[in-house]
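Trainee: Fold the following and give me the result.
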Amino acid sequence: MMQNVHLAPEIDEDDLYSGYNDYNPIYDIEDDPHTNLVTEAIKNDHLRQMERERKAMAEKYIMTSAKLIAPVIETSFAAGYDWCVEVVKASQYVELANDLEINKAVTYLRQKDYNQAVEILKMLEKKDSRVKSAAATNLSALYYMGKDFAQASSYADIAVNSDRYNPAALTNKGNTVFANGDYEKAAEFYKEALRNDSSCTEALYNIGLTYEKLNRLDEALDCFLKLHAILRNSAEVLYQIANIYELMENPSQAIEWLMQVVSVVPTDPQVLSKLGELYDHEGDKSQAFQYYYESYRYFPCNIEVIEWLGAYYIDTQFWEKAIQYFERASLIQPTQVKWQLMVASCFRRSGKCFSLRFLVRLCTDLGLKDAQEYARKLKRLEKMKEIREQRIKSGRDGSGGSRGKREGSASGDSGQNYSASSKGERLSARLRALPGTNEPYESSSNKEIDASYVDPLGPQIERPKTAAKKRIDEDDFADEELGDDLLPE
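Mentor: You can find the predicted model right below:
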């Protein structure tokens, strides 16, 4: 069964345009009172937006121009700002005068003239709510940096009460609460600041630190990762991320983020020493030494780094290298006895006797009675060392003389005959002059040799001791006197 199809009636083409000129929809909108009001509101809103944009642009130009010309148009930047303030007050942008005064106070802060800055800010504190909030916020920050948390909290309250939607005021109030240890309440102020201005990076950074204090490491890491998306090359944010990974016992991730910090600030000794510490905990001594050494190169006064490097050279038995670091530590901390004891220990382990000198110095500084005993031993040891050096030197000279004699004996035949004959004549003369005999010299081949010996001094007289025993005593002293018993207990 076919359904009935209703077709549209045929329309002539001329009928489509027949009433076009008679119907104008614009006229209908303008004639409608309600539609006319909506259109007028849209136009007014657009005009107000344009006016706000132009005003903001003009204020930006005025403030930028004042910052540029104030330091150069007068003898001082303060006089230049005063001139700019007077000019602005005479214009239609009179409300910018207070902003210029705040910029003047901030310039004083950058020059570390805190008294002048505080004086200007306290004067602006009596102005309207917006200016009062800005001045109180800066005063709160000043007192916070000066560790005067009571004054910082007081001005932070003034700033918040003057303008509850000021994110900087809320952040400063959170800082004062954080300093008092109330981390939960500080987090609430930071959250409120972020609700008023989601781009307030200071509040986001501080809330990350607050979560770290509360041991809510996952939330802290989330805050810093969000901040890293905003500030890609911030060394502080990268370091905080690495620190949280270390607290989460993930050293590999901590090392990876610290490497990014080094790429941003390659000469930061604290970051380099932290990398060395992490590699040391991982058992990679070579990498740890590399970063500890770099840290020491940029900042050679870190006692922890110096101590690690000295201990590293002791483990590798490079005593002379270790002595250099412990001597530097003793210069940085001259009242710490352990550094000089470490130097003495390194000298002792390296086989040198300089440990006695440090013992004398330590005992003298501490007023111990052992100082004289160690000084006596040191003097004796230095004398023995001098004697030993002289013997070595004389032995070298003697060996050189004997070599010269041997070389001389290898000369021509005439020289040999002459020296032999002269020696024979002198020997014959000496033998003839020996006491107890009048017999001339005879060859030993013709007479039997008498091997008996009679001491001319007699058996009852003790002969003088030779230097052999003395040499043994000196060597024994060198082996025994430098042991651990020399160190004070």
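
Trainee: hey, let's count contacts and neighbours off CA atoms from now on
Mentor: Fine.

Trainee: Following the chain past the helix or strand residue 241 falls within, name the next helix or strand.
Mentor: Here residue 241 sits within helix 235-247, counting by DSSP states H and E. Using DSSP H and E, the helix or strand that follows helix 235-247 in sequence is helix 251-264.

Trainee: For the helix or strand where residue 46 lies, name the packing helices and strands.
Mentor: Here residue 46 is covered by helix 33-73, with elements defined by DSSP H and E. When contacts are defined as 3 or more C-alpha pairs under 8 Å, 6 or more residues apart in numbering; DSSP states H and E, helix 33-73 sits against helix 25-31, helix 77-89, helix 96-110.

Trainee: could the ones you listed go into TSV alongside distance to residue 249?
Mentor: Putting these into TSV (distance: least, C-alpha to C-alpha, whole Å) gives the following:
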stretch	distance to residue 249
helix 25-31	70
helix 77-89	52
helix 96-110	40
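
Trainee: Please identify the most buried of these.
Mentor: Ranked by mean neighbour count under mean count of other C-alpha atoms under 10 Å, the helices and strands packed on helix 33-73 are led by helix 96-110, which reaches a mean of 19.

Trainee: compare with the first, here's sequence two:
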Amino acid sequence: MNSQALNSEGVRLYQNGNYQQAATQFQRAIASNPQSASAYYNLASTLHKSGKLQNRPQDLQQAEQLYNQCLDYDPNYTECYRGLAVLLTETDRQDASYRLLEGWSARSPQLADPKIELARLYEETNNMPQASAMLEEAITIDPHNSRALTALGRLRESSGDTAQAMANYQRSLAINRFQPAIESRVASMQANQAVGAPMVTPPDGTRTVQQSKSNVRY
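Mentor: Just a heads-up that it's a prediction; the model follows:
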């Protein structure tokens, strides 16, 4: 099997909760293609998950090394930056997490993703003004970035600016209509506005090492 096929099999095993078997497939993928950034990321993500679930510090240490190897081969691998930032925060190194993302943003000023990931970190530390500023910068860089528009809409809604939140959500849906959580949220907001009911801020999504699961958030 080639590296891509091994990665695909590993992802399937990971999604089924078979982390040890998934790790084996990702290790084989790296052996097949030692420059596969996705294989390093997938193995790092798997060890990160198992390290947390089984309280294995050695898995977390290895995951950190693998995240960095992933970035050696792909310096703009968004999911890898996210995973590493999460790991650093979870291991009481939040300052290092900020430095990681700020460094990426400085090296890649043409990309919106570093700003979006910084916004996520600012929001999780309750620095909403800075989170909003980062998202606005991301949208300036890429006006058609649905992730940034969705995230900014959520911040606007949380602050009570429902009109701007609705505008951000609708613009995001116009760019990417495959966002059922946002579509549902917009319908709920429109229904509340029609009857004059007070708005209820949706709950935060859950951050994981894998791609973000909450479309309403990121």
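
Trainee: Could you list the buried residues of the helix holding residue 241 of the first structure?
Mentor: Buried residues in helix 235-247 of the first structure, defined by neighbour count with 16 or more other C-alpha atoms under 10 Å: 235, 237, 238, 239, 240, 241, 242, 243, 244, 245, 246.

Trainee: relative to its centroid, which residue of the second structure is most remote?
Mentor: residue 195 (35.1 Å; C-alpha atoms, centre = their mean).

Trainee: Now check the first structure for the residue matching that residue.
Mentor: Aligned by TM-score structural alignment, residue 195 of the second structure pairs with residue 251 of the first structure.

Trainee: Check the spacing between its match and residue 88 of the first structure real quick.
Mentor: Plainly put, residue 251 of the first structure is 57 Å away from residue 88 of the first structure if you go by C-alpha to C-alpha, to the nearest Å.

Trainee: Residue 46 of the first structure now?
Mentor: Residue 46 of the first structure sits at a distance of 28 Å from residue 88 of the first structure (criterion: C-alpha to C-alpha).

Trainee: again with residue 185 of the first structure
Mentor: Taken as C-alpha to C-alpha, the span from residue 185 of the first structure to residue 88 of the first structure is 42 Å.

Trainee: what's the answer for residue 155 of the first structure, then?
Mentor: 28 Å.

Trainee: Give me the secondary structure label for residue 215 of the first structure.
Mentor: Assigned by DSSP: H, G, I helix; E, B strand; the rest coil, the conformation of residue 215 of the first structure is coil.

Trainee: Tell me how many other residues surround it.
Mentor: Close neighbours of residue 215 of the first structure, defined as other C-alpha atoms under 10 Å, add up to 13.

Trainee: Give the buried residues for stretch 130-139 of the first structure.
Mentor: Those would be 131, 132, 133, 134, 135, 136, 137, 138, 139, for stretch 130-139 of the first structure by 16+ other C-alpha under 10 Å.

Trainee: who's in contact with the fifth one?
Mentor: Shown in contact with residue 135 of the first structure (C-alpha atoms under 8 Å, 6 or more residues apart in numbering): 102, 121, 122, 124, 125, 159.

Trainee: what comes up buried for stretch 88-100 of the second structure?
Mentor: Those would be 88, 89, 94, 97, 98, 100, for stretch 88-100 of the second structure by 16+ other C-alpha under 10 Å.

Trainee: So of those residues, which two are at opposite extremes in space?
Mentor: Of all pairs drawn from those, the one with the longest distance (C-alpha to C-alpha) is 89 and 100, at 11.1 Å.

Trainee: Counting neighbours, what do you get for whatever residue of the first structure lines up with residue 162 of the second structure?
Mentor: Counting by TM-score structural alignment, residue 162 of the second structure corresponds to residue 217 in the first structure. Number of residues near residue 217 of the first structure (other C-alpha under 10 Å) recorded here: 19.

Trainee: Same question for the one 4 residues further on.
Mentor: For residue 221 of the first structure, the number of neighbouring residues by other C-alpha under 10 Å comes to 21.

Trainee: Please apply the same query to the one 10 residues further on.
Mentor: By the criterion of other C-alpha under 10 Å, residue 231 of the first structure has 15 neighbours.

Trainee: And it, what's its match in the second structure?
Mentor: Aligned against the second structure - with TM-score structural alignment as the criterion - residue 231 of the first structure pairs with residue 177.

Trainee: Tell me how far its match lies from residue 79 of the second structure.
Mentor: 22 Å.

Trainee: hang on, residue 153 of the second structure packs against residue 163?
Mentor: No - Residue 153 of the second structure is beyond contact range of residue 163, at 9.5 Å (criterion: C-alpha atoms under 8 Å).

Trainee: out of those two, which sits in the busier spot?
Mentor: residue 153 (29 against 13).

Trainee: any idea whether the more buried one is helix, strand or coil?
Mentor: Reduced to three states by three-state DSSP, residue 153 of the second structure is helix.
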